[in-house]
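Asker: sharing a model that was predicted from the sequence below.
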Amino acid sequence: MTQIAPAETAAPTAPVAQDHLIPTPRGRLFARSWTPPASEERVGGGGVPILLFHDSLGCVALWRSFPERLAAATGRRVIAYDRLGFGRSDPYPGLLPIDFVAAEAREAVPAICDALGIDGFIACGHSVGGGMGIHTAAALPERCRALVTIAAQAFVEDRTIAGIEVAKAGFQRPEELAKLARYHGDKARWVVDAWTETWLSPVFAEWTVDAARARVRCPVLAIHGELDEYGSPEHPRRIAGTTGTARILAGIGHVPHRECEDDLVELISGFLAGAVPAAG
């Protein structure tokens, strides 16, 4: 693993940010971790870190202030990374496979854990990243101590397809693709196509997280915006099932970490304080 110089933080008492390049057989992953100073750790904090999984167009930078805020509120180290093909990670070698959601748990997560010395962790994913978190909790039950999904899809719904079709049409405009290129560089077109062409493919139409969710044994919190344009409230209810907790955020759309960051941080912090002890 190649260490990069620490990123700047807002103040001496803020979580300390550190950038990393993590080698994998397919290419290098860019990651950033935020570690709260020991003096700032809260009751119920410490213990296992939080691993963030970004959405279909996302990357570390597009989490904006959320990881740092979450680290400060929970007293836990927070780690976000760019999936291969996204952000500052290396380009993806070819087309995105149809099982890419499950593959992330098999391929990227173990490499990140090994490189950063992570034993146990809390999986927290936004949108398709929530599906990756579910597969990670199912595949690595001895490591995943809790699961939080934010605006995650549990299956392919008509609303999901309609929202993606609208977004695909928008990215035909050069100015919209240029906005995405600020974060993904010359990989921007691949990023858009990997999202739209995979989800709109007839082969993907029967995809669900049901089988993976049935194998999850850790505490689960499924958060969803009432106005989410990519999925109805049926998604968090299905993810929560009979053992987890579903929370619907009134008046919120698909990106709660930008639309109501304070409320989201408080909700997740409260859940983790009860679900995962400081030493766990």
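Answerer: Good, I have the coordinates.

Asker: going forward, measure contacts and count neighbours with C-alpha atoms only.
Answerer: Fine.

Asker: neighbours around R215, how many?
Answerer: Look at R215: counted by other C-alpha atoms under 10 Å, it has 14 neighbours.

Asker: put this next to the first one:
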Amino acid sequence: MRAGMFLLADRGRARVHRHPLVYVGVFALRAGGIGRAIALLSERAEVVEEHRAQYMYVIRSQMLNVMGLRTRVLEEGDAGGGDAVVMIHGVGGWAENWREVMSPIAHTGRHAIAFDLPGFGETDPPGDVAHFGPRDPFYPRFVGALLDELGIRWAHLIGNSMGGAVAYTAAVSQPERTRSLALVAGGGVGTDVAFFLRLCTLPGVTTLSRVFGRPEQARDVLRTCFYDARRIPVSLYDEAERYGFPSFGEFVRALRSGVTIFGVRQSVREHWVALASRYAGPVIVIWGREDRVLPVEHAAEAENVMPRARVELIDACGHLPQVERTDAFLAALLPFLDRAEAAAAA
């Protein structure tokens, strides 16, 4: 018997980056004569510099101390200009998951910011924390501390995949600092959890992935994130070994904070859903219609949690709208940001 399972995640000193799109790390486990492949999907790849040559901004990279953790932050645009737009990658991903949209956002006069969550990319691991709580939740505190370190009073929060759950918890924890909330194929809004995700909460998974993992299998797993695999750049696979594969341990720890082998930890979900009314600001939900990782039906569940949400579905698009259909993604996001700022100024 052989089963293949795909595990989602979601893309120091100043330096210039090339444009990455999406990235995936893959882990294969074989135990007891049964072959199991557990794949950690992350979002990153690189495209040529001229892809966004019309934008004159340069991404700045720096390492900041946030809650005692060395944290890698990417910024583009004028920090003293318009509103900050803070983008949060999915589990297993890193800051460059948002690179394709940072320049267009900065071009509107806003301050585009993306960062590596603790334990991912180049940010230090957080250690023994309750990622989503419900008691003393780590992620919303970390987002708030990052804003403090950057000197930002409020920001638009955007999260993809698990980053959507991080953005949501930050918004309801500190609504006064959240100008708007955008959930991009956001995790945590649905009531179901796929079996392969629940399986990854079992003891020993991390050790087995280190022993039997084969990062070269990323090519097959990556295709599950895209509706059109021709959009995947060849350079994506090198990034798998750099960031995605080593982050699997932190992925498991973050997953266990809200999920068990039996499904969602109801105490965690009920706690956060009950707080939805704390945030009364603008909400948009953006989803690819052909998402094979978190099906588009989850968008309706997000609307149930936050009835004020505006839902935008993108055709011919998988789990990474900001990568696969960048123009359609921006066509939904930028007018939303304009409306949110106009409402705040009214």
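Answerer: It's in. Note that this is a predicted model, so its numbers are computed, not measured.

Asker: list the contacts of the longest helix along structure 1.
Answerer: For structure 1, the longest helix by residue count, based on DSSP state H, is helix 100-116. Residues outside helix 100-116 of structure 1 that contact it (C-alpha atoms under 8 Å, 6 or more residues apart in numbering) are 1, 22-24, 83, 118-119, 128-129, 131-133, 135-136, 139.

Asker: and which of these is nearest to W190 of structure 1?
Answerer: Distance to W190 of structure 1 across these (C-alpha to C-alpha) is lowest for R83, with 12.7 Å.

Asker: tell me the counterpart of the closest one in structure 2.
Answerer: Superposed on structure 2 with TM-score structural alignment, R83 of structure 1 falls opposite L117.

Asker: any idea how far E100 of structure 2 is from the closest residue in space to its match that isn't next to it in sequence?
Answerer: Nearest non-adjacent residue to L117 of structure 2, counting by C-alpha to C-alpha, 6 or more residues apart in numbering: T123, 6.5 Å away. Counting by C-alpha to C-alpha, to the nearest Å, the separation of T123 of structure 2 from E100 of structure 2 is 21 Å.

Asker: between the two, which one's more packed in?
Answerer: Between T123 of structure 2 and E100, counted using other C-alpha under 10 Å, the more crowded position is E100 (24 against 21).

Asker: how close does that one sit to A328 of structure 2?
Answerer: 12 Å.

Asker: what range in structure 1 does stretch 175-182 of structure 2 sit on?
Answerer: So stretch 175-182 of structure 2 sits over residues 141-148 in structure 1, by TM-score structural alignment.

Asker: residues making contact with the matching stretch?
Answerer: Taking C-alpha under 8 Å, 6+ apart as the rule, stretch 141-148 of structure 1 contacts 119-125, 130, 133-134, 136-137, 216-223, 268, 272, 275-276, 280.

Asker: keep only those of these that are in strands.
Answerer: F121, I122, A123, C124, G125, V220, L221, A222, I223 (DSSP state E).

Asker: show me where the stretch 151-300 of structure 2 has its strands.
Answerer: 155-160, 178-184, 259-260, 263-264, 283-288 (DSSP state E, counting those that start in this stretch).

Asker: with mean neighbour count and distance to P140 of structure 2 as added columns, please give these in CSV.
Answerer: Listed next are these as CSV, based on neighbours: other C-alpha atoms under 10 Å; distance: least, C-alpha to C-alpha, whole Å:
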stretch, mean neighbour count, distance to P140 of structure 2
strand 155-160, 26, 11
strand 178-184, 27, 12
strand 259-260, 20, 18
strand 263-264, 19, 19
strand 283-288, 26, 17
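
Asker: nearest to P246 of structure 2, out of those strands?
Answerer: strand 155-160 (20.2 Å).

Asker: how far does the closest one sit from its chain's centre?
Answerer: Taking C-alpha atoms, centre = their mean, to the nearest Å, one finds strand 155-160 of structure 2 lying 9 Å from the centre of the chain it belongs to.

Asker: just stretch 162-179 of structure 2 next, same as before
Answerer: Taking the mean of its C-alpha atoms, stretch 162-179 of structure 2 sits 13 Å from the chain's own mean (C-alpha atoms, centre = their mean).

Asker: count of neighbours near G241 of structure 1?
Answerer: G241 of structure 1: 16 neighbours (other C-alpha under 10 Å).

Asker: list the contacts for the residue nearest the centre of structure 1?
Answerer: In structure 1, the residue lying closest to the centroid (C-alpha atoms, centre = their mean) is F53, at 2.1 Å. Residues near F53 of structure 1 by C-alpha under 8 Å, 6+ apart: A80, Y81, A123, C124, G125, H126, G129, G130, M132, G133.

Asker: that one corresponds to which position in structure 2?
Answerer: Looks like F53 of structure 1 aligns to I88 there (TM-score structural alignment).

Asker: how much space separates its match from I152 of structure 2?
Answerer: For I88 of structure 2 relative to I152 of structure 2 (C-alpha to C-alpha), the value is 16 Å.

Asker: all helices for the stretch 101-250 of structure 1, in order.
Answerer: Secondary structure of the stretch 101-250 of structure 1 by DSSP state H, counting those that start in this stretch: the helices cover 128-139, 158-170, 174-184, 188-199, 210-213, 234-240.

Asker: dump the residue contacts of E206 of structure 1.
Answerer: F155, V156.

Asker: how about F171 of structure 1: what's its closest non-neighbour residue?
Answerer: Per C-alpha to C-alpha, 6+ apart, closest to F171 of structure 1 is L177, 5.6 Å.

Asker: no no, A205 of structure 1
Answerer: V156 (6.0 Å).

Asker: which one's the longest helix in structure 2?
Answerer: Determined from DSSP H, the single longest helix within structure 2 is helix 326-345.

Asker: for it, buried residues please.
Answerer: Within helix 326-345 of structure 2, the residues that qualify as buried by neighbour count (16 or more other C-alpha atoms under 10 Å) are T326, A328, F329, L330, A332, L333, F336, L337, A340, E341.

Asker: returning to what we had before: is it possible to get a markdown table of the contacts of F53 of structure 1 that adds distance to A212 of structure 1?
Answerer: Shown next, in a markdown table, are those (distance: C-alpha to C-alpha, whole Å):
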| residue | distance to A212 of structure 1 |
| --- | --- |
| A80 | 22 |
| Y81 | 22 |
| A123 | 14 |
| C124 | 16 |
| G125 | 15 |
| H126 | 17 |
| G129 | 14 |
| G130 | 12 |
| M132 | 10 |
| G133 | 10 |
